[in-house]
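Asks: Predicted structure and sequence below. I'll ask about it afterward.
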Amino acid sequence: MGALDGILVADFSRVLAGPIATMTLGDLGADVVKVERPGAGDDTRAWGPPFAADGRSTYFLSVNRNKRGLRLDLGTADGQREALRLAQAADVLVENFAPGTMERFGLGYGQIDNPRLVYASVTGFGRQHHSPGYDFLVQAVGGLMSITGDPDGAPTKVGVALVDVLAGQQLTAGVLAALYARERNGRGQRVEVDLLSSLLAGLVNQASAHLNAGVVPQRMGNRHPSIAPYETLRASDGDFALAVGNDRQFAELSTVLGLAGDDRFATNAGRVAHRGALLEAIEAVTLRQPKAHWIEALTGAGVPCGPVNTVAEGIALAQRLGLAPVVEVDGARSVASPIRLSETPVTYRLPPP
C-alpha cells in the first residue's frame, strides 16, 4: 500500500510542471486520472524527436507514468459534465491552464461541489496575469539566464526546463500539506504555485546576495560566487570538477598537489578574493597529469571531485552505485523516483497512458 493509497487525483495538467507533480503523487500510490483532449492529447505527445522505438515522444514518457487516461473534449457540454463528475469525486485536482480557462469550463475553484477537494494550480506569473508561462521565458525574465554561462558569453538557459521542475516540486509539497491539513479539519483548499516565484525561490544564495548585500550576481561560468576552488579544472587531457567546501578539504588538496603554503589561501574568504591566483597555482600542477590521475588521488584524500559526465554516464554512475535509477513499465523506461520510504515505498504500476 502506497502512502497516498485511496487518493484520487484529477489531472487536467499538461506539458511538464503539472504532470511531474501528478506523476510524483502517482508514484506515492495515488490513483491519477489524466484528462486529455481528443485527437491530440498533451502537447508533449508531439514533441520530438527523439521518439521511442514505438513512436511515442520521449518527453511525454518522462513525466506521465502511474496514470490512467481519460479522453474528454472540455469544449463540449458532455465533456464538461464528465469532467465535473470526476472533479466532484476527486481528492485532488491539478491544472495548469491559463488563468480563467477552468472557470470557462465550469471547473474553477468554487464551481465544484466538493468541499474536501484540494484544488492545485500552476500559472506562469500568478492568477491575475494571463501571459503564457513558458520555462525558457521565465528563466530569462526571472534572472536565471543572467547568472548562467561564461562571463564573456551570452546569457544561457539551463539545459533542462528547470523552472517547470522546481514548480512541480513546489506544487507537490503544497498538495501534500493541504491533504495533511484536511486530515485535521476535513476541508480542502486552494494550492497555487507560479513559475516566476518558484524560480526566485530557487535562486537561494544568489537572491540572498542581492537582498542582503546589494550584490547583483553575474555569470561566472563554472565558478561559485562564495567558495573557491569550486569549479572545473584543466588536466592534461581535459576538464574535471572540483568542489572544495571547507578549509580541511583545501588542506588535503594542497597536500596532494604539493602546493606551497600561501597566506592568501588560508581561508575561504581569502581564496575567493584571490581566486585568479589560486586557479593559476592549482592548474600549474593539474595540467601535468590526466584527469583520471587527479580524480583518483583527490578522491582518495577525501577531496570531492569527479569527471564531467554525459547524461548516459551519469545514469551509468548511479547504476554502479546501486541506486537503481531506471524503471521500466510495459516497455516505457523512465528515471526512478528519488524518494525512498521505508514503510510505504513508491511503486511503478502503470505506463504513460
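Replies: On my side now, so go ahead.

Asks: Every contact and neighbour count from this point should use C-alpha atoms.
Replies: Will do.

Asks: And the helices in the stretch 1-150 of the chain, which stretches?
Replies: If DSSP state H, counting those that start in this stretch is used as the criterion, the helices of the stretch 1-150 of the chain fall at 17-27, 58-62, 77-89, 101-104, 135-141.

Asks: highest average neighbour count across the ones you listed?
Replies: Mean neighbour count, computed with mean count of other Cα atoms under 10 Å, is highest for helix 17-27 among those, reaching a mean of 28.

Asks: other SSEs contacting that one?
Replies: strand 8-11, strand 31-36, strand 92-95, helix 162-185 (3 or more Cα pairs under 8 Å, 6 or more residues apart in numbering; DSSP states H and E).

Asks: Comparison target, given below:
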Amino acid sequence: MTQHSGSGPLDGIVVADFSRVLAGPYATMMLADLGATVIKVEAPRGDDTRYFTPPSREGVSTYYLSVNRNKYSIVLDLCDPEDLETAYQILDRADVFVENFKPGSLGKFGLAPKDVAARWPEMIHASITGFGMEGGAELPGYDLLVQALSGLMHVTGSADGPPQRAGVAIFDVITGMHATIGILGALQERHVSGRGQRIVLDLLSSAQSALVNQTTGNVACGNEPMRMGNEHPSLYPYGPFGASDRDIIICIGNDTQFTRFCEQLGMPEVAEDERYRTVDARNRNRASLKELIEERLGTKTAAEWFAAFRAVKIACAPIFTVGEGVDFAEGLGLHPVVKIKDGDDEVPLIKSPIRYSRSAINYRKAPPRLGADNQSVREWLGQTAPRVSAQVEA
C-alpha cells in the first residue's frame, strides 16, 4: 500500500472508510478520485453490495464496482479485540472517518462521537444515516423508503397512474455528494483552526433539499405538487412529443426559444397566437398546443428532428437507453469510460465527472476484492506513525 503524494488535490489525506452500500462509499470514492488514500474497512462478509447481482462482471457485482475504485480493502471484525485495535491504528493515522452505522451502535467499540472527538480531536468524522440520530434512528436507511417518505414518488409517474420510484438510488448518491462537500469544507476549516469536527448527514434531509422547487413550493406557499408524468409544472412545451417513429424530448425555457422552435417547425404564426405567446398562456393551453406540435413532428423521425433542432440551438433529445447514452457521450468527446488495470484484466468503469485544469483525477486502483489489501495495510501501519494528537490521546 502506498500513501499517495503529488497526483491530486487531496494527496496526503487519509480516509478511514467504515461505510457500506452506496452513500458513504460514493463519497469516499470521490475523495479517492481526488487523491486521498482511502482504506475500506469491511466486516468478514464484506460490503453488502458485493452480493447485489445481477448484473455482474467476472463474478463481481457491478453495483459494488460502481462506487469502490481507488480504495484499499482490509477485513476487520470489530468484535475481535485484535481487529478492533487495528481499526484504532488506522484511525490514528486518518484525517477523515466516514461511517454509516446505526445511531448509537459504535459506542460498544469505543467509537461513539464523543470517543472519536476525545481521542482524535483533529479528525473529520462524517456520520451518515437514513433518517437522523433521534426520531428516525430506528428506521433502516434504504433509498426507496426515502423516495417514498420524502414525496419524490408522489410527484413521479403518470398523472393517472401509481407513484413511481426513480430508476436509481438517487438520494443515496445525493447524500454521498453532500457528504463529500461537507468533508471538503471541514478539511478547509481544519486547515485554518487546526480542529476537527463531526458532520452529520441523513438521506431524508438530502432528499428534501434535492427536491428543490417541489419542497420549496410546499413550505413557501402551501403548494402540494402532484404527479404530471413527464410534463413540467411550470414550462410548456417541456417533455416528450411524438415524432414519426418515437418520442423526442423538447425543452423550451422562454418565449424567445418558443418563437425559434415554431419557426423551425414551419408554423411561425403559432408563436404570435395569444393562446401560446407567453409561458403562462402555453401552460393554460397545453392540450391544443400539443396537438399542433405533434402534427408537425409526425412528418419526420426523432433523429431527423434532433439534427434539425440542434442546428438552431433548440434544446431537444431522443430518449436513449443507458448504453446509447454512453455512446452519445463518447461521440461528444467526453470519453465517459475509464479502464483500470486489475492484474491481467482491465475493469471498465464510468469515470469521474470532475476535470481540473492543473490537478489530475488518478485511476490508480480497481475496486478491490474483499480483503485484498489486508497485508499491505498492516505493513503500512507498521511503517507510519500515528498523528501526534492521536498518540497523545491514546
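Replies: Received, thanks. Quick caveat, the model's predicted, so the values are computed rather than measured.

Asks: care to give me the TM-score?
Replies: Laid over one another, the chains give 0.97 as their TM-score (TM-score structural alignment, normalised by the length of structure 1), with 351 aligned residues with a Cα RMSD of 1.0 Å.

Asks: circling back: so which of the helices of the stretch 1-150 of structure 1 comes closest to Val122 of structure 1?
Replies: helix 17-27 (6.8 Å; Cα to Cα).

Asks: so how far is that closest one off the chain centroid?
Replies: From the chain centre to the centre of helix 17-27 of structure 1 is a distance of 12 Å (Cα atoms, centre = their mean, to the nearest Å).

Asks: Mind listing residues that contact it?
Replies: 4, 9, 11, 13, 32, 63-67, 94-96, 122, 164-169, 171-172, 337, 346-348 (Cα atoms under 8 Å, 6 or more residues apart in numbering).

Asks: just to revisit the earlier point, need the helices of the stretch 1-150 of structure 1 in a markdown table with distance to Met220 of structure 1, can you?
Replies: Rendered in a markdown table, the data for these read as follows (distance: least, Cα to Cα, whole Å):
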| stretch | distance to Met220 of structure 1 |
| --- | --- |
| helix 17-27 | 28 |
| helix 58-62 | 30 |
| helix 77-89 | 48 |
| helix 101-104 | 41 |
| helix 135-141 | 17 |
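
Asks: Which one of the ones you listed lies nearest to Gly258 of structure 1?
Replies: For Gly258 of structure 1, the closest of the helices of the stretch 1-150 of structure 1 is helix 135-141, at 41.8 Å, according to Cα to Cα.

Asks: In structure 2, what range does that closest one match?
Replies: Per TM-score structural alignment, the counterpart of helix 135-141 of structure 1 in structure 2 is residues 143-149.

Asks: so how far does the matching stretch sit from its counterpart in structure 1?
Replies: For stretch 143-149 of structure 2, the mean deviation from structure 1 after alignment is 0.5 Å (mean Cα distance after the TM-score superposition for structure 1).

Asks: ok, and what's touching that stretch?
Replies: With contacts defined as Cα under 8 Å, 6+ apart, stretch 143-149 of structure 2 is touched by 130, 153-154, 165-166, 169-172, 203-204, 207.

Asks: Closest one of those residues to Tyr63 of structure 2?
Replies: Closest approach to Tyr63 of structure 2 among those (Cα to Cα): Ala169, at 11.1 Å.

Asks: What's the local residue count around the equivalent of the closest one over in structure 1?
Replies: Aligned counterpart of Ala169 of structure 2 in structure 1: Ala161 (TM-score structural alignment). As a burial measure, Ala161 of structure 1 scores 15 neighbours (other Cα atoms under 10 Å).

Asks: Distance check, Ala161 of structure 1 against Gln139 of structure 1.
Replies: From Ala161 of structure 1 across to Gln139 of structure 1, the span is 9 Å (Cα to Cα, to the nearest Å).

Asks: Also Ser57 of structure 1?
Replies: From Ser57 of structure 1 to Gln139 of structure 1 the distance is 24 Å (Cα to Cα).

Asks: can you check Glu296 of structure 1 too?
Replies: Taking Cα to Cα, one finds Glu296 of structure 1 at 37 Å from Gln139 of structure 1.

Asks: do the same with Gln249 of structure 1
Replies: As defined by Cα to Cα, Gln249 of structure 1 lies at a distance of 34 Å from Gln139 of structure 1.

Asks: Many thanks, I have nothing further to ask.
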